[in-house]
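**Student:** Here is a sequence with its predicted model. Questions after.
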Amino acid sequence: MDLQLQARTQQFTAELVRAMPQLSVAQAVSAALQMADALDLHRYEDFGALVGLVKTLQLRPAFEWELFGYEPVDGAVPVRLEVPHEPGRDHRIHFEDHYLSFHMRRVHPPGVHLFDYQDTVGGWRKRLGYVTRPSLDYAEFAEAAANRRLPLRRVEMLGNLWKIGAVATWEREREGETSWCHVQHHPLPGESPHPQMTEQDAWYRLRIHPEVGRDVIVEIARCLAEIHLGYVEKLWEAPEDSRAQRGPESEAAAYLALERLWVPQRSRHTDWYRRYTAGEPMAADFRWDAVYEAAQQVEDLLRGDTAPVTAYTGGL
């Protein structure tokens, strides 16, 4: 694969992940790779054209098409996606076929019409998880230091930070940095965080500079990505080898996760974003696979789809 096509494929995959929150990140990556050749990405000369393509794609499960009176056209190739495992269910691998809208035709009127695709996707994007408990701990968080109030939905999202032992605070001491995070307290093996954690007993401190303004959630997501990528010690898993792409990888993971969470992207473009949208090759040690995994973990935490972690026991 030539470098230009490789960059286009990476862009297409990332933008499809952002555009399809009804799929898991892993499913969206798989879908993008299955569709890339058929869509002839060479034809799209710049990032804007590629984003325009992604916005036209409607991918639905085969059973949904059938339910509303559609069938695949001759020669249509399904996008076959692995069904995520559910706790307590059979762990055998199952696949489900999906089809793009231009591979379908209506064969009989079902009496009802397909649900609007964008409305459906928007519903998934705005969903908060069943493990989320509304918390007003961060209700005055932004207003106190940046003279702006966070929407209640984002306040609830921040109410999930405690599940990995994290607390976000405003900091003014380090000029020139928008945010930084670090381990503040090492828990005992087998210990779990609790909802009433404060900056005194938190495992992690996410320190956000007030000048970030409306980008506060972006900075928090980037800090979370640094933890999930292993750049800050992950206290509930075995230590990982150090890497050299902390800024670009964490920025990329936050960029993916926040669109899926219906949170605006960063208001100021970073060096990573400029390189990405220009189609420039990433550094040789940039790990897209790790970025996708971290994006899912950041999304799951902020959306409220995770339970509290348990501190790493070291194999005990």
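**Tutor:** Cool, got the structure.

**Student:** from here on, contacts and neighbour counts on C-alpha atoms
**Tutor:** Fine.

**Student:** now Trp272, nearest residue through space, not along the chain?
**Tutor:** Pro248 (5.4 Å; Cα to Cα, 6 or more residues apart in numbering).

**Student:** got a list of contacts for the one helix or strand that neighbour maps to?
**Tutor:** Pro248 is part of helix 246-260, with elements assigned from DSSP states H and E. Residues from elsewhere that reach helix 246-260, judged by Cα atoms under 8 Å, 6 or more residues apart in numbering: 14-15, 17-21, 125, 218, 221-223, 225-226, 229, 231, 264-266, 272-273, 286-288, 291-292, 294-296, 298-299.

**Student:** again, only using 6 Å
**Tutor:** The contact list for helix 246-260 (Cα atoms under 6 Å, 6 or more residues apart in numbering) reads 18, 21, 125, 221-222, 225-226, 272, 291, 295, 299.

**Student:** The closest residue to Trp162 other than its chain neighbours: neighbour count?
**Tutor:** In this structure, Trp162 finds its nearest non-sequential neighbour in Pro195, 5.6 Å apart by Cα to Cα, 6+ apart. Using other Cα atoms under 10 Å, Pro195 has 15 neighbouring residues.

**Student:** Put this next to the first one:
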Amino acid sequence: MLFAEIDRRLDLEEHPLRRTRLEQFLIEAVRGMPTLNVGQAVRVALQVFDLIDMDRCDNLTQVIQHAWRLPVHPASEWQMMGYRPMTTATPIILDTPREGPVLRENEPEPYYILREMIDAKGHTPVTRREPLHTARGTTAVDSAHSWERRRVMDPDSANVYASFHGEFPRHILAMLGNLWKIGAVATWSSELGNATSRQRVNPAGVTSHPKGPHLDRRDAWYHLDISSRLGRDGFAEICLCVASILSGYSPQVWHNPYVIPQQGPLRMVEIEAASYIVCGRLGAPRRRSSTEWYQAHAKSEEPLPEGFRWDLVLGAATQLEDLLRGDSAPVWTNTGAPLHGE
């Protein structure tokens, strides 16, 4: 339903510039709100797009500034900051997971954007002279919302890629330790010519399940060969390779290692888009070089190519983020089907 709503809203934007700004805002809002899941961030972006002055943005840089400064908080947080919603405010209802010693069901909670809030004197945060004091960083809020940015670090996998690259932050290296959950091993290669990566199914490995985080190339389902000249861009390239697998543009060994489920002319644009979203949400650098996706995304008055599949891109981004955060189980645990050759 949410993906259908994206298509519906885009179809309503008859002017190419407005459609382009909405597309750009959706992508950047999802990147810039990692404390919400992908679906929630999309819902917020769709609801607030008409409330902010996106028509005044001249380029992608200005769109990013709007999206990444979008102050959206639950009503409970606004209350802690001394604000309440205006009578005309429109709540954005999102489910908030509740974690703690006792497992509880998710609870719907109204969220509001900054410009729809007022204080006890009727002042809006925008018109007050003193700065808005955010509750982020306080013990109560960090405790209540620590689930949102959690990274499940398995000590056995966190150090597998510890020496992969000196410029990678420690948390990024730890995330790579979760690649075994799709049966993948990433290695540097100096034999790729002009290619930035090569992702292949390993025929010798598809007859058995990966045994754990310390997976070697011989037993891996996938070999992710990353060009050694990429340097810190290597993480984004790994994300691109994995997005290709999770989106179905590459064989999914846990279903069938010899079948490519998805076909389409926008393969590179769509899997690069998923990688771009996830790198932003994880605090990882995006590619320094201009890719086909980024060129399409940055065009000021030209919408994304016809046929761009939001459901595929956002679905792959969700799976990729969950995988790297360590928040998902190995892909084969939910299939129940024997592997080829077993």
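**Tutor:** Good, I have the coordinates. Just so we're clear, the structure is a prediction, and the values are computed from it rather than from any experiment.

**Student:** Translate the residue nearest to Trp162 of the first structure into the numbering of the second structure.
**Tutor:** Under the alignment (TM-score structural alignment), Pro195 of the first structure pairs with Pro213 of the second structure.

**Student:** what about the strands in the first structure?
**Tutor:** 59-61, 70-72, 79-82, 95-100, 104-106, 166-170, 179-183, 204-208 (DSSP state E).

**Student:** Could you dump those strands into a markdown table and include distance to Met282 of the first structure and mean neighbour count?
**Tutor:** As requested, the strands of the first structure are arranged in a markdown table below (distance: least, Cα to Cα, whole Å; neighbours: other Cα atoms under 10 Å):
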| stretch | distance to Met282 of the first structure | mean neighbour count |
| --- | --- | --- |
| strand 59-61 | 29 | 17 |
| strand 70-72 | 38 | 20 |
| strand 79-82 | 27 | 18 |
| strand 95-100 | 30 | 17 |
| strand 104-106 | 37 | 15 |
| strand 166-170 | 30 | 22 |
| strand 179-183 | 23 | 19 |
| strand 204-208 | 27 | 25 |
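
**Student:** and of those strands, who's closest to Pro239 of the first structure?
**Tutor:** The closest of the strands of the first structure to Pro239 of the first structure is strand 179-183. By Cα to Cα, the value is 13.4 Å.

**Student:** ok now the closest one, how far from the chain's centre?
**Tutor:** Using Cα atoms, centre = their mean, to the nearest Å, the mean C-alpha position of strand 179-183 of the first structure is found 20 Å from that of the whole chain.

**Student:** Give me the mean distance between it and the second structure.
**Tutor:** By mean Cα distance after the TM-score superposition for the first structure, the fitted strand 179-183 of the first structure averages 1.3 Å away from its aligned residues in the second structure.

**Student:** In the second structure, what range does that strand match?
**Tutor:** By TM-score structural alignment, strand 179-183 of the first structure lines up with residues 197-201 in the second structure.

**Student:** cool, and stretch 42-59 of the first structure?
**Tutor:** Alignment note (TM-score structural alignment): stretch 42-59 of the first structure is matched to residues 55-72 of the second structure.

**Student:** Can you get me the start-to-end distance on that stretch?
**Tutor:** Terminal residues of stretch 55-72 of the second structure lie 20 Å apart, using Cα to Cα, to the nearest Å.

**Student:** Please give me every residue in contact with Asp40 of the first structure.
**Tutor:** So Asp40 of the first structure contacts nothing (Cα under 6 Å, 6+ apart).

**Student:** about what we covered before: and the strands of the first structure: which comes nearest Ala146 of the first structure?
**Tutor:** Between Ala146 of the first structure and the strands of the first structure, the tightest spacing by Cα to Cα is seen for strand 166-170, at 9.4 Å.

**Student:** on that earlier part again, I'd like the distance between the match of Pro195 of the first structure and Asp219 of the second structure.
**Tutor:** Counting by Cα to Cα - Pro213 of the second structure and Asp219 of the second structure are separated by 12 Å.

**Student:** Kindly report the same for Trp188 of the second structure.
**Tutor:** 18 Å.

**Student:** Just the helices from the second structure, written as ranges.
**Tutor:** 2-12, 16-32, 38-48, 60-68, 75-80, 139-144, 155-158, 170-176, 234-247, 267-282, 292-298, 310-325 (DSSP state H).

**Student:** okay, those helices in TSV with distance to Glu116 of the second structure next?
**Tutor:** Listed next are these as TSV, based on distance: least, Cα to Cα, whole Å:
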stretch	distance to Glu116 of the second structure
helix 2-12	22
helix 16-32	18
helix 38-48	11
helix 60-68	16
helix 75-80	11
helix 139-144	21
helix 155-158	42
helix 170-176	36
helix 234-247	37
helix 267-282	26
helix 292-298	30
helix 310-325	28
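
**Student:** Columns distance to Ala120 of the second structure and mean neighbour count on top of the ones you listed, output as CSV?
**Tutor:** Below are those laid out as CSV (distance: least, Cα to Cα, whole Å; neighbours: other Cα under 10 Å):
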stretch, distance to Ala120 of the second structure, mean neighbour count
helix 2-12, 36, 13
helix 16-32, 30, 22
helix 38-48, 24, 19
helix 60-68, 27, 17
helix 75-80, 11, 17
helix 139-144, 21, 12
helix 155-158, 48, 16
helix 170-176, 42, 21
helix 234-247, 46, 25
helix 267-282, 35, 24
helix 292-298, 42, 16
helix 310-325, 39, 22
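
**Student:** Which among these is found nearest to Pro97 of the second structure?
**Tutor:** helix 139-144 (9.4 Å).

**Student:** Summarise which helices and strands the closest one is packed against.
**Tutor:** Contacts defined by 3 or more Cα pairs under 6 Å, 6 or more residues apart in numbering; DSSP states H and E place helix 139-144 of the second structure against no helix or strand at all.

**Student:** how many other residues sit next to Met1 of the first structure?
**Tutor:** 7.

**Student:** To which residue of the first structure is Gly82 of the second structure aligned?
**Tutor:** So, by TM-score structural alignment, Gly82 of the second structure is matched to Gly69.

**Student:** Same question for Leu266 of the second structure.
**Tutor:** Matched across to the first structure, Leu266 of the second structure falls on Gln245, judged by TM-score structural alignment.
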